[in-house]
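Asker: Build the 3D model from these lines:
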Amino acid sequence: MLTMPTENKLLIRLSESDNVAVARIALSAGQTVTINAKPLVLRDAIPAGHKLAMEAVEIGKPVLKYGQIIGVATQGILPGEHVHVHNLGMVPSAATHGVGSAYQPVTLTQPGATFQGIVRADGRVGTRNYLGVISSVNCSATVCRHIAKLINEQVLSEFPHVDGIVAITHGTGCGMSGGGEGIALLQRTLRGYADHPNFAGVLLVGLGCEVNQIAPLVEMLGMREPGLFASLTIQGEGGTRETIDAGVAILRDMLPLANRAVRSTVSASHLVVGLQCGGSDGYSGISANPALGAAVDLVVRHGGTAILSETPEIYGAEHLLTARAATPAVADKLMQRLSWWEHYTRINGGDMNNNPSPGNKAGGITTILEKSLGAVAKAGSTGLMDVVEYACPVSTHGLVFMDTPGYDPVSATGQVAGGANVICFTTGRGSTYGCKPTPSLKLATNSALFRHMRMDMDFDCGGIVDGELSIADAGRQLFELILATASGQYSKSEEHGLGDNEFLPWQVGAVM
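Answerer: Model prediction:
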């Protein structure tokens, strides 16, 4: 886990071996800063969160941040110059893999932390109490939305212990092969949502003739209490109006059953926290990601689970995870998924350095190596206990890696399908991601963002950048916020009613 950054009030130096520092605030050309107790006159203006050279770097020589190579100089760089896309290029990661060398078994904290959760009949614990209306295919999406809208507007107020009706809709389910990876991913994702403990009950709605048939989906689902599961097809009911009426009647019957749910004190071992970052900036790997990593260590030490994802965004930092692998088999599973991604991007005419995004670069991130090294900080320092494929159920406690794309909505959808009952989402540019049925906490990397988007940000990590808050203290505060949110405290996105449109399964394969 990253320690407290040091240098002075203007710069952050993350490792003694680094040859770049990060600007805490915007700096001007000609301004004098202090490097190793020596004055340095800046040759360029340095935006906040961006890098400057602390020493000369010859062309082709490595640039180091976090004590790791983030690229090579594409031209000679002088001390005090801005280091970014104009003079820093990608280089293949050459880090060595000391598989398991950093793994240490976790000693659980006793007595463990608790939260107020909703215990379901099968023993799993929810953090929210929704009813879901889930479409098997895009053709039934509008019907699902109408059913949810009518119940939310006309009936829901009579049932105070139900958080709402969520329409889970998507853009696929037909025009695809009836076998293979594409439909397997979709069915796994829908199954994960339909079985999620944050849903007290579920209604599946299909068209009737789609490739992704309702009947096989139903066979894949776990048992629910009587009266809390049903399915319909539009063709079977005789049309859209008839299906909406039938769906509303079914949910009216489910509501009194769902309203019986009560919260009770449960162990923090029931926490399953999905780790996300989006709209990252130069501070992400310095403040919010390490703070989340410190909170993750507390979650794990209290018996809970954290899910790290976004495989393309750990590329170049995977050696930090394989070193923490509980077994060689776990490390091998991670490397197999990275090999799959290298092949996948290659056959689609891309490469693994198609990241960072324009917003990431504007915020100070230059290469995928730099972004990945900062992103891995979300995972804290405990052992990597398992690697699972997209949307597979996560049953192992501790830190688990789920293979997902780097696109945040697709990645978080997979995590929720795997059982995440809280999402923690770090952002430096300002993501507003909501995630029904799972609460999503947004962690601002800097205080300026937190103030500017106060109605959307849940936690301010900017004190770390300003030197006023330690990473450990931020982690403890965030852990308490996770417990409070799991106990029913609304996130900012929930306060604003956001999160109904973010369900986005990973689509792989031909559209036919």
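
Asker: all contacts plus neighbour counts: C-alpha atoms, from now on.
Answerer: Fine.

Asker: residues touching Asp466, list them.
Answerer: By Cα atoms under 8 Å, 6 or more residues apart in numbering, Asp466 lies in contact with 9, 24.

Asker: Can you pull up the most central residue in this protein?
Answerer: Closest to where the C-alpha atoms of the chain average out (Cα atoms, centre = their mean) is Gln276, at 2.1 Å.

Asker: Am I right that it is in a helix?
Answerer: No: secondary structure of Gln276 (DSSP: H, G, I helix; E, B strand; the rest coil): strand, not part of a helix.

Asker: Tell me how far it lies from Gln213.
Answerer: Using Cα to Cα, to the nearest Å, Gln276 is found at 32 Å from Gln213.

Asker: Could you pull out the strands in the stretch 251-400 of the chain for me?
Answerer: 264-267, 272-277, 305-308, 384-388, 398-402 (DSSP state E, counting those that start in this stretch).

Asker: To Ala291, which of those strands lies closest?
Answerer: strand 272-277 (11.8 Å; Cα to Cα).

Asker: Sketch out the helices for the stretch 51-200 of the chain, chain order is fine.
Answerer: With DSSP state H, counting those that start in this stretch as the criterion, the stretch 51-200 of the chain has helices at 141-154, 181-194.

Asker: now do the stretch 201-350 of the chain
Answerer: Under DSSP H, counting those that start in this stretch, the stretch 201-350 of the chain gives helices at 214-220, 234-237, 240-258, 288-301, 318-322, 328-347.

Asker: just checking, what packs against the last one?
Answerer: Helix 328-347 sits against helix 318-322, strand 384-388, with contacts defined as 3 or more Cα pairs under 8 Å, 6 or more residues apart in numbering; DSSP states H and E.

Asker: now the strands for the stretch 51-200 of the chain?
Answerer: Under DSSP E, counting those that start in this stretch, the stretch 51-200 of the chain gives strands at 51-53, 62-65, 68-73, 82-83, 88-89, 114-119, 125-126, 130-135, 164-168, 199-206.

Asker: Can you give the distance from the fifth one to the centre of its chain?
Answerer: In this case it means strand 88-89. Put simply, strand 88-89 sits 27 Å off its chain's centre (Cα atoms, centre = their mean, to the nearest Å).

Asker: Can you tell me the element Leu40 falls in?
Answerer: Secondary structure assigned from DSSP states H and E places Leu40 in strand 38-41.

Asker: What are the neighbouring residues in contact with the nearest residue to Gly304 once chain neighbours are set aside?
Answerer: Nearest non-adjacent residue to Gly304, counting by Cα to Cα, 6 or more residues apart in numbering: Ser269, 3.8 Å away. Shown in contact with Ser269 (Cα under 8 Å, 6+ apart): 299-300, 302-305, 397.

Asker: now, which of those sits nearest Lys333?
Answerer: Nearest to Lys333 out of these is His397 (Cα to Cα; 17.3 Å).

Asker: structure for this one too, so we can compare:
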Amino acid sequence: MKQEKTTNSLIVLHPEDDVAICRAQMISGNNADGISVKGLIPAGHKLARRAIAAGQAVRRYNQIIGFASKAIQAGEHVHTHNLEMGDFDRDYAVGADVKAEIPRQHAEFMGIRRRNGQIATRNYIGILSSVNCSTTVARAIADYFKMNNFLAEFSNIDGIVALTHSAGCGMDDHGAGMQILQRTLTGYALHANFSAVLLIGLGCEANQMGLLLQAGGLHEGENLKTFNIQDVGGTGKAVERGIALVKEFLPNANAIIREPCDVSNIVVGLQCGGSDGYSGISANPALGHAVDLLVAHGGTAILSETPEIYGAEHLLTRRAAKPSVAEKLLERIHWWEEYVRINHGEMNNNPAPGNKAGGLTTILEKSLGAVAKGGTSNLNAVYEYAQQVSERGLVYMDTPGYDPVSATGQVAGGANVICFTTGRGSAYGCAPSPSLKLATNSDLWRRQEADIDINCGEIVDGNATIEEMGERIFQSILATASGRKTKSELHGYGQNEFVPWQLGAVM
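Answerer: Okay, here's the model as predicted:
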């Protein structure tokens, strides 16, 4: 998705494109590269470069983003009023764009080496709930340490966080929803960024503690403790017990040092939220370049959000390292088509209103920009939600598009850093894995600089190339993995963004 041409008025991504992106608001009578503008077109939105007949496919990135619902004149605004979804054949060309392996590059960051060999980027103590019913107790325990400023004496601990949820009962104890919840809790319990974990249940829930431990292969020990509220005598005693157990964790958790670690130990979860018309031009391809650098150093990146790669999946199958990888990806695409059908929806329910206000029209257009986060590296594996990621390089995890749910699955799979692009502005952070925010445009950067780590709007402004910004993102990933706080961490985000994917009927 190399940017073809930028002028003072328009961005043209490919010479065959039917539309160009407006760098600033355009009004009737403006001249944009020799095209007379007709009507008001907001910044980041699409202008027709030529006349488009009703029913004709409309291209951006030289890919189909929809079909004209009526005739469109050159210079008109192309958006939801005249562009709609439609069916078309994708050329999956499995493996056609697979690249030969390149010599491995070497770089280091300052990580935390655990006794079991895992490498951490942060050092948290986690309090997890098996069921919604133990949420209040879990949060009360975490709040005790925050209110009493306990960590002032334990400066090597990044925080004590309660990660709670609204599931765990009223569900089939052997169904897909339970399997996903147990995978997610297991992934967090084993995550390198937790030095120790306390897992709290109620006692009578469907997600029984013994079954959860068995399903995840978890065993109580020095760094994992569990109990049920009913077994210890109720809420007050449960809070007291939890506080005592966390106090036992503190000395060992604090006894860590950062040391040089190979970049191959970094696993980045890729997210985009509050996307706009610039996302596929600036932040997403710049992040994609950073991903290519990470992969060249032996690291791993997890691309996700299946509803937001819909219509662009053929760009990933072309990069599938093996036919089975492409088959697994398409299997998940078909699962989503059936899933939205039985829930009386459609894949084009996404983009969200904010995405459309920012210039995106169909899910096809949004997906083509979202896929750019994955760079150009080969796709080595496809995982289901919250499965442990074992392959290195670029991999895919099937998740919803809703950012907290998607990132929760990635972290459960092993992501120890999140990179999150946004064009509208997003209130998101993550624990225990730090989240870097990347703005797609400079207006957002000026409004929300306190929330954003990097301004990729410099690409749209003509002050940086995609490659230059990608290198900057890569270096920021290394600095973040080495302990530098992100803006969302400074604001205290992380506890409320733990949102496991809920599937199945609530009974």
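
Asker: TM-score of the superposed pair?
Answerer: The TM-score (TM-score structural alignment, normalised by the length of structure 2) is 0.98; 506 aligned residues with a Cα RMSD of 1.1 Å.

Asker: sorry, back to before: need the counterpart of the residue nearest to Gly304 of structure 1 in structure 2.
Answerer: Using TM-score structural alignment, the partner of Ser269 of structure 1 in structure 2 is Ser264.

Asker: where's its match relative to Ala386 of structure 2, distance?
Answerer: Plainly put, Ser264 of structure 2 is 21 Å away from Ala386 of structure 2 if you go by Cα to Cα.

Asker: which among the contacts of Ser269 of structure 1 gets closest to Leu292 of structure 1?
Answerer: Val299 (10.2 Å).

Asker: aligned partner of the closest one in structure 2?
Answerer: Under the alignment by TM-score structural alignment, Val299 of structure 1 pairs with Leu294 in structure 2.

Asker: State the distance from the residue nearest to the centre of structure 1 to Pro290 of structure 1.
Answerer: With Cα to Cα as the criterion, Gln276 of structure 1 and Pro290 of structure 1 are 13 Å apart.

Asker: What about Leu10 of structure 2, how many residues nearby?
Answerer: The number of residues packed near Leu10 of structure 2 is 21, by other Cα atoms under 10 Å.

Asker: quick revisit: just say which of the helices of the stretch 201-350 of structure 1 is most tucked in.
Answerer: helix 288-301 (a mean of 29; mean count of other Cα atoms under 10 Å).

Asker: quick one on the thing from earlier: okay if I get the helices of the stretch 201-350 of structure 1 as a markdown table plus distance to Asp500 of structure 1?
Answerer: Shown next, in a markdown table, are the helices of the stretch 201-350 of structure 1 (distance: least, Cα to Cα, whole Å):
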| stretch | distance to Asp500 of structure 1 |
| --- | --- |
| helix 214-220 | 22 |
| helix 234-237 | 22 |
| helix 240-258 | 18 |
| helix 288-301 | 25 |
| helix 318-322 | 33 |
| helix 328-347 | 30 |
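
Asker: who's in contact with the aligned residue in structure 1 for Asn380 of structure 2?
Answerer: Superposed on structure 1 with TM-score structural alignment, Asn380 of structure 2 falls opposite Met385. Met385 of structure 1 makes contacts with 325-327, 330, 396-400, as judged by Cα under 8 Å, 6+ apart.

Asker: PyMOL command for the buried members of those?
Answerer: With 16 or more other Cα atoms under 10 Å as the criterion, this PyMOL line picks the buried residues out of the contacts of Met385 of structure 1:
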select buried, resi 325+326+327+330+397+398+399+400
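
Asker: Excluding sequence neighbours, find me the nearest residue to the alignment partner in structure 2 of Val143 of structure 1.
Answerer: Matched to structure 2 by TM-score structural alignment, Val143 of structure 1 sits across from Val137. Closest residue in space to Val137 of structure 2, ignoring its immediate chain neighbours: Val239 at 5.7 Å, by Cα to Cα, 6+ apart.

Asker: Aligned against structure 1, show me the partner of that neighbour.
Answerer: Using TM-score structural alignment, Val239 of structure 2 pairs with Ile244 in structure 1.

Asker: That match contacts His146, correct?
Answerer: Yes: counting by Cα atoms under 8 Å, His146 is a contact partner of Ile244 of structure 1 at 6.8 Å.

Asker: for Met335 of structure 1, what are its contacts?
Answerer: Glu318.

Asker: And it, how close does it get to Ile314 of structure 1?
Answerer: For Met335 of structure 1, the distance to Ile314 of structure 1 equals 11 Å [Cα to Cα].

Asker: Ok, Thr445 of structure 1 next?
Answerer: Taking Cα to Cα as the measure, Thr445 of structure 1 falls 19 Å from Ile314 of structure 1.

Asker: between these two, who's got more neighbours?
Answerer: Set side by side, Thr445 of structure 1 and Ile314 show more neighbours around Thr445, with 31 against 24, by other Cα under 10 Å.

Asker: how about that one, what's its match in structure 2?
Answerer: For Thr445 of structure 1, the aligned position in structure 2 is Thr440, judged by TM-score structural alignment.

Asker: Please apply the same query to Gly117 of structure 1.
Answerer: With TM-score structural alignment as the criterion, Gly117 of structure 1 matches Gly111.

Asker: again with Gln477 of structure 1
Answerer: In structure 2, the residue matched to Gln477 of structure 1 (TM-score structural alignment) is Arg472.

Asker: cool, Pro47 of structure 1 as well?
Answerer: Under the alignment (TM-score structural alignment), Pro47 of structure 1 pairs with Pro42 of structure 2.

Asker: what's near enough to touch its match?
Answerer: Contacts of Pro42 of structure 2 (Cα under 8 Å, 6+ apart): 22, 24-26, 359.

Asker: would JSON lines of those with neighbour count and distance to Ile127 of structure 2 be doable?
Answerer: Putting the contacts of Pro42 of structure 2 into JSON lines (neighbours: other Cα atoms under 10 Å; distance: Cα to Cα, whole Å) gives the following:
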{"residue": "Cys22", "neighbour count": "26", "distance to Ile127 of structure 2": "48"}
{"residue": "Ala24", "neighbour count": "14", "distance to Ile127 of structure 2": "47"}
{"residue": "Gln25", "neighbour count": "13", "distance to Ile127 of structure 2": "48"}
{"residue": "Met26", "neighbour count": "23", "distance to Ile127 of structure 2": "52"}
{"residue": "Gly359", "neighbour count": "26", "distance to Ile127 of structure 2": "41"}
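
Asker: which of those lies closest to Arg90 of structure 2?
Answerer: Closest to Arg90 of structure 2, out of all of the contacts of Pro42 of structure 2 and judged by Cα to Cα, is Gly359, at 24.2 Å.
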